[in-house]
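1. Give me a model of this one.
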Amino acid sequence: MKPMRAMLLLLLTSPVLASNAQRSALEETARREAALVVDSTTDREQVAPLLAAFQQRYPYLQVAYRDLSGADIYRRAVSGQQHGDVLWSSAMDLQIKLVNEGLALRYSSPQKAALPGWASWRDEVYGTTFEPIVLAYDRRRIAAQDVPESHTALRRALRTHGVHWRVASYDVEASGAGYFFFSQDSRHNPEFWEMAAALGQRMRYQEGNSLTLLKRLQRGEADIAYNVLGPYAWRFAQQHPQVGWVLPQDYTLVVSRLQLIHKSARHPAAARLWVDFVLSREGQQVLAKGSGLPPIRNDLPRRLGTVDLDREAAKLRPIQVGSGLLVYLDSAKRSLFLRRWREQLPASLQQP
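-> Model prediction:
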């Protein structure tokens, strides 16, 4: 082989060899750690296929997966005690707060290039899913032609004297997800407080999660469920066809479950393997097929049931992962927002 050609070949293969060597070193360190602790807001049953695939890939790791609320994950992380190596939470604002407080380990995942630009921040936190927030309804009470297909249409319908729809939504004061969804609504909807007044007038139930809201529809206790996570609505409607759902046509917020590695992780190498696997094509495909969670990667199709989310891109508003999520965690802004929200509710639902 001529010297010039040999040198060129060496230059081309060196990065690949270096990458492979780094990967081997990472896996060898993880093998010595032998364990991984994941704290997550996602039900273990829902991500069982992902856990099984990860364990098959890395059988030498003993994985402890703990179901916790977003608030509990945050509290454990801040206290420095009994926190997981990986923190995986749908409470996007609290995850960003952990990063802002210096509690995330910086890690530039090799999978980062496949993610949308809005889905990561400072190489410390990564989005893992693409989940639209939808409007769910009781098909037995609301005919197809009467289903409101936008926030504006819903507000107008609720203001109509002949419409007596009963509304269920998140408990904005008690639920971190509820507060987050509604505060993000206020940033995207210039008529948000008019909308809040219409919702409050018809509000009958305030809950802590999407599944409970959907069960209110199933039991005939509510007609509209506002701000429901799309994957939950889709899965629930498959089992209970009396429940329908739509993507609001004016705008549809998209949230993502964020994962980070705690700065004091006891098993940092294993945590890096987990982050990479969840973001990899294989991990994303398992999440999509096994858990019904649309993938975050740009090189995979995003679907919610029969809905092609990529074709709906014009109306989708992915929530930017970054410091902007801290705005409504400011205590003064939060107090003002909650006070205004409380004023919209009937007396029976107002908290002291």
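
2. make it CA atoms for all contacts and neighbour counts henceforth
-> OK.

3. Going by residue numbers, what spans are strands in the stretch 51-200 of the chain?
-> Using DSSP state E, counting those that start in this stretch, the strands of the stretch 51-200 of the chain run over residues 62-67, 86-89, 120-121, 125-127, 131-138, 167-170.

4. Reformat these as JSON lines; add mean neighbour count and distance to residue 54.
-> Listed next are the strands of the stretch 51-200 of the chain as JSON lines, based on neighbours: other C-alpha atoms under 10 Å; distance: least, C-alpha to C-alpha, whole Å:
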{"stretch": "strand 62-67", "mean neighbour count": "16", "distance to residue 54": "9"}
{"stretch": "strand 86-89", "mean neighbour count": "27", "distance to residue 54": "14"}
{"stretch": "strand 120-121", "mean neighbour count": "18", "distance to residue 54": "22"}
{"stretch": "strand 125-127", "mean neighbour count": "28", "distance to residue 54": "18"}
{"stretch": "strand 131-138", "mean neighbour count": "26", "distance to residue 54": "22"}
{"stretch": "strand 167-170", "mean neighbour count": "26", "distance to residue 54": "33"}
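
5. can you tell which of those is closest to residue 157?
-> Evaluated with C-alpha to C-alpha, the strands of the stretch 51-200 of the chain place strand 167-170 nearest to residue 157, the distance being 11.9 Å.

6. can you give me the offset of that closest one from its chain's centre?
-> Remark: strand 167-170 is offset 19 Å from the chain centroid, using C-alpha atoms, centre = their mean, to the nearest Å.

7. and for comparison, fold this next one:
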Amino acid sequence: MIRMVILLVALIGGTGAKAQELTDRIGPADAARELRVRSTTDLEVLRPVLESFLETRPDTAILYEQWLSNSLYRRSIEECEAGSPGADLVISSAVHQLVEFVNRACAASYVSEVTAMLPSDLSWRDELWGITREPAVIVYNRDLVPPEEVPRSRFDLLDTLRNAPERYSGRIATYDIEASGLGFLFAYADSLEATTFGGLLEAFGRTNAVATCCSAEIMDAVSSGKYLIAYNILGSYAFGLAKRNPHLGIVAPSDYTLMLSRGAVLPRGARNRALAAQLVDYLLPPSGQDSLRQANLNTDLDALLEKGAVPEGFGASQLRSIELSPKLLVASDRHKRLLFKEVWLNAFPED
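-> Okay, here's the model as predicted:
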């Protein structure tokens, strides 16, 4: 009963973590126009892309707010229901929340030559667009995980945890699905895709795996050796950090690799909707996609091969896109979330 109450409180009120992580202004101080962008994307990752957008708009500045996904969703819904203006553009990795946002008639419709060219799995109702392509990967400490124990698939990860439970006890990490909307989305997608999902939860529970909130926190801990392996980490952040840190190894699982397209929506009450639409149109064509690729926010099969995250022979069929569609509404269903979190807490019990 206590656990059910905790879950209900989490569903209603969300995590107690801070909501808005930072705010920064990009562009000239005397800019005549200001675009408010709220996003779950780390600013230092997205900053070069935004600066590139502003290069041809000297009269424009961007007020960038970096949020945790659950808090960003709640704030966006509150403003929609109150009919008050907030962000001009919302960008989130927790795309099931954006599908729900659109479904609640909180987003504005927009059509351009660029948005019309998107494939159906990257666009929904002309109100939600997938702007990136990012894999969910396994990160490990190269110095502390023996080569023969590096998990190249979920089956390998199960074998590693079963064969050396003492070595990995308390040293496996993944996203906390209550603190991280992205973590919930990846875990939910795994539950639909993977025959290994139940086994992984059992193995995580047996080895006292740690569920925590944030990519940077998890990867810093893997780098330091506090954790040895991290599961289902967003590859865009992992690849960026691995460039500077030789201790980090990255694997895109060979049984299948989830591919996320970070979503963008124009809130219905946006003050500067036309300017926000210009940013959407900048991000989607090849030039914008190249900027995102340089920021590790756009990763295709060739890039995974080039980065050594997959072996030769890894095929496009092993990449499983998370489709932007009404199918994701199931992930937001209150009853299903409650049941799913109950299963999760059996593997990650609260202290």
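
8. Would you pull the TM-score for this pair?
-> Superposed pair, TM-score by TM-score structural alignment, normalised by the length of the second structure: 0.83. Supporting alignment: 312 aligned residues with a C-alpha RMSD of 2.3 Å.

9. looking at the strands of the stretch 51-200 of the first structure, which is closest to residue 99 of the first structure?
-> The nearest among the strands of the stretch 51-200 of the first structure, by C-alpha to C-alpha, is strand 125-127 at 7.4 Å.

10. biggest helix in the first structure, by residue count?
-> helix 3-33 (DSSP state H).

11. Return the set of buried residues in it.
-> Neighbour-count burial for helix 3-33 of the first structure, counted by 16 or more other C-alpha atoms under 10 Å, picks out 26, 27, 30, 31, 33.

12. export the residues you listed to CSV and tack on distance to residue 219 of the first structure?
-> Formatted as CSV, the buried residues of helix 3-33 of the first structure follow (distance: C-alpha to C-alpha, whole Å):
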residue, distance to residue 219 of the first structure
26, 51
27, 50
30, 48
31, 49
33, 48
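
13. who touches the residue nearest the centre of the second structure in this structure?
-> Centroid-nearest residue in the second structure, with C-alpha atoms, centre = their mean: residue 93, separated by 3.7 Å. With contact taken as C-alpha atoms under 8 Å, 6 or more residues apart in numbering, residue 93 of the second structure is in contact with 40, 41, 69, 181, 182, 260, 261, 262, 263.

14. Mind doing that once more with 7 Å?
-> If you count contacts by C-alpha atoms under 7 Å, 6 or more residues apart in numbering, residue 93 of the second structure has them with 40, 182, 262, 263.

15. Now which residue in the first structure aligns to it?
-> When the first structure is aligned by TM-score structural alignment, the residue opposite residue 93 of the second structure is residue 90.

16. so how far is residue 304 of the first structure from its match?
-> Counting by C-alpha to C-alpha, to the nearest Å, the separation of residue 90 of the first structure from residue 304 of the first structure is 18 Å.

17. Any idea how many residues pack against the residue opposite residue 188 of the first structure in the second structure once aligned?
-> Residue 188 of the first structure maps onto residue 193 of the second structure when the alignment is built from TM-score structural alignment. For residue 193 of the second structure, the neighbour count with other C-alpha atoms under 10 Å is 13.

18. quick one: residue 193 of the second structure and residue 320 of the second structure, what's the gap?
-> Residue 193 of the second structure sits 9 Å away from residue 320 of the second structure, taking C-alpha to C-alpha as the criterion.

19. again with residue 304 of the second structure
-> 14 Å.

20. who has more neighbours, those two?
-> residue 304 (19 against 15).

21. Show the contacting residues for the more buried one.
-> By C-alpha under 7 Å, 6+ apart, the neighbours of residue 304 of the second structure are residue 310.

22. In terms of helices and strands, where is it?
-> In the assignment (DSSP states H and E), residue 304 of the second structure maps to helix 301-306.

23. now the next helix or strand after that helix: which residue numbers in the first structure?
-> Sequence-wise, the next helix or strand downstream of helix 301-306 of the second structure (DSSP H and E) is strand 319-321. Aligning strand 319-321 of the second structure against the first structure (TM-score structural alignment) gives residues 316-318.

24. so how much does that stretch differ from the second structure once superposed?
-> Its aligned residues in the second structure lie a mean 0.4 Å from stretch 316-318 of the first structure after superposition (mean C-alpha distance after the TM-score superposition for the first structure).

25. got a list of contacts for that stretch?
-> With C-alpha under 7 Å, 6+ apart as the criterion, stretch 316-318 of the first structure contacts 251, 252, 253, 254, 255.

26. ok, the fourth one - contacts?
-> This points to residue 254 of the first structure. Applying C-alpha under 7 Å, 6+ apart to residue 254 of the first structure gives the contacts 130, 131, 132, 133, 316, 317, 318, 319.

27. What of residue 101 of the second structure?
-> 77, 107.

28. Okay, it and residue 121 of the second structure: tell me how far apart.
-> Distance from residue 101 of the second structure to residue 121 of the second structure, by C-alpha to C-alpha: 17 Å.

29. Kindly report the same for residue 233 of the second structure.
-> Distance, residue 233 of the second structure to residue 121 of the second structure, using C-alpha to C-alpha: 22 Å.

30. and what of residue 85 of the second structure?
-> Distance from residue 85 of the second structure to residue 121 of the second structure, counting by C-alpha to C-alpha: 29 Å.

31. Compare neighbour counts for residue 233 and residue 121 of the second structure and give me the winner.
-> The neighbour comparison of residue 233 of the second structure against residue 121 (other C-alpha under 10 Å) goes to residue 233, with 26 against 14.

32. What's the match for the more buried one in the first structure?
-> Checking TM-score structural alignment: residue 233 of the second structure goes with residue 228.
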